[in-house]
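*Asks:* quick one, what's the 3D model for this:
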Amino acid sequence: MHILAGEKKGMPLVVPKEGTRPTTNKIKKSLFDSIQHLIDGSKVLDLYAGSGALGLEALSRGAAHATFIEKDQKAADCLKKNIDKLNYQDRSRIIVNFVERSFSHISTFDLIFMDPPYELDVKKITIDCCSHLNESGLLIVEQSKRAKFLDSLPWVKKKEYGDTVIYFFDKTLSKTDS
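*Replies:* Prediction:
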């Protein structure tokens, strides 16, 4: 696992030995290539952050700031090491807590990445996240194709990569009753 592009291109990332399922480099490259125009100067939120690969990739590509939320202390320790190694301390914030308990501690963001455990039903959290998007913001959720939790929500875009599905949502989802 490493940074794919930007000022820290090629830098390796420390990944927790267990308890996380990092986004593959193939999916990460395709995802970031499709949203590159939204990244420069953006405020980013990385939920279920693990090693922080998505938020750190955004910082390397020009995001102004990234907030990371991760409940597992060992994963958060790896994330801290990655932030220190990349020298992003002044552009990063780590919250060690459950995602659903952290919404009162955050403001609004241009981009929100959510890569939860595949078996977790994140429909309500997905809707709640959209209320933390800026007007033109985007929520990007990675799920297993077998997990149908988000299929009934009004997504803006959906991309499939093998067993993985990436959903794109905008702020209008926060106003839905789904």
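
*Asks:* alpha carbons only for contacts and neighbour counts from here, please
*Replies:* Fine.

*Asks:* in the protein, which spans are strands?
*Replies:* With DSSP state E, the ranges of strands along the chain come out as 43-47, 65-69, 92-95, 109-114, 133-144, 157-161, 164-169.

*Asks:* single out the most deeply packed of those strands.
*Replies:* Highest mean neighbour count among the strands of the chain (mean count of other Cα atoms under 10 Å): strand 43-47, with a mean of 27.

*Asks:* dump the strands of the chain to TSV, plus distance to Asp151.
*Replies:* What follows is these, written out as TSV (distance: least, Cα to Cα, whole Å):
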stretch	distance to Asp151
strand 43-47	20
strand 65-69	25
strand 92-95	29
strand 109-114	16
strand 133-144	10
strand 157-161	10
strand 164-169	9
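
*Asks:* tell me which of those lies nearest to Ile27.
*Replies:* Across the strands of the chain, Ile27 has its closest neighbour in strand 157-161 (7.1 Å, Cα to Cα).

*Asks:* now show me the structure for the sequence below, then we'll compare the two:
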Amino acid sequence: MRIIGGSHGGRVLASVGKGDPGAHLRPTTDRVRESLFSALEGGRFGDPIEGARVLDLFAGTGALGLEALSRGAAHVTFVENGRVALGLLGRNIASLGEAARTRVVKSNATRLREASAAAALVFLDPPYGKGLGAPALTAALAGGWIAPGALIVWEDASEAALPHGLSRLDARRYGDTWITFARHGDGD
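*Replies:* From the prediction side, this is the model:
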């Protein structure tokens, strides 16, 4: 697993190999990440990365948020509560020298406390088949973690059923992975 593009392009990240089902770690493949970031940078969604405050829910190894930092995001807040994932995430942040532009929140993503700042770009990659995506987004919306007009990028095993307050923009399938793009409210 590596950073695909930007200032850290080509840098290798700590990996769990093909995943760790016991820890619900299923890293987004380089191919899917490359396709996802090509879609984000392709102009259809504006310029959601440059200078953005990013929220990475169910962060795992942090590959999505770190890719965003590499491509110009200003700050990433990672939310994760798995012991194995937190260790990998910490190693990845340290190896890229990104501690100053990141914050790690050790929390269940479905039970978030109030945010200190709202994100304009949100990555959501919950464990497949557990039904945690909608409750996590609902908690993030209620806690002020997601700014009006924010772009939400939801990775799951099927096209996402969005909670109230989000509108679907697009959905794309990459093998057994679906990426659903949504917008919070009207603030486009």
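
*Asks:* could you tell me the TM-score of the two chains?
*Replies:* TM-score for the superposed pair, counting by TM-score structural alignment, normalised by the length of structure 1: 0.87. Supporting figures: 171 aligned residues with a Cα RMSD of 2.0 Å.

*Asks:* what sits against the spatially most central residue of structure 2?
*Replies:* The centre of structure 2 sits closest to Phe123, judged by Cα atoms, centre = their mean, with a distance of 2.4 Å. When contacts are counted by Cα atoms under 8 Å, 6 or more residues apart in numbering, Phe123 of structure 2 touches 54-57, 64-65, 152-155.

*Asks:* closest to Ala136 of structure 2 among those?
*Replies:* Leu57 (7.8 Å).

*Asks:* state the distance from that closest one to Ser7 of structure 2.
*Replies:* Spatial separation of Leu57 of structure 2 from Ser7 of structure 2 under the definition Cα to Cα, to the nearest Å is 23 Å.

*Asks:* can you check Leu55 of structure 2 too?
*Replies:* 20 Å.

*Asks:* try Leu121 of structure 2
*Replies:* 19 Å.

*Asks:* verify the contact between Ala109 of structure 2 and Gly82 for me.
*Replies:* No - taking contacts as Cα atoms under 8 Å, Ala109 of structure 2 lies outside contact range of Gly82: 10.9 Å.

*Asks:* tell me which of these two has more neighbours.
*Replies:* Neighbour totals were compared for Ala109 of structure 2 and Gly82, and Ala109 leads with 26 against 17 (other Cα atoms under 10 Å).

*Asks:* which residue lines up with the more buried one in structure 1?
*Replies:* Correspondence of Ala109 of structure 2 to structure 1, assessed by TM-score structural alignment: Val99.

*Asks:* nearest residue to the corresponding residue of structure 1 for Trp154 of structure 2 other than its sequence neighbours?
*Replies:* Trp154 of structure 2 maps onto Val141 in structure 1 when the alignment is built from TM-score structural alignment. Leaving aside its chain neighbours, Val141 of structure 1 sits nearest to Met114 (4.7 Å; criterion: Cα to Cα, 6 or more residues apart in numbering).
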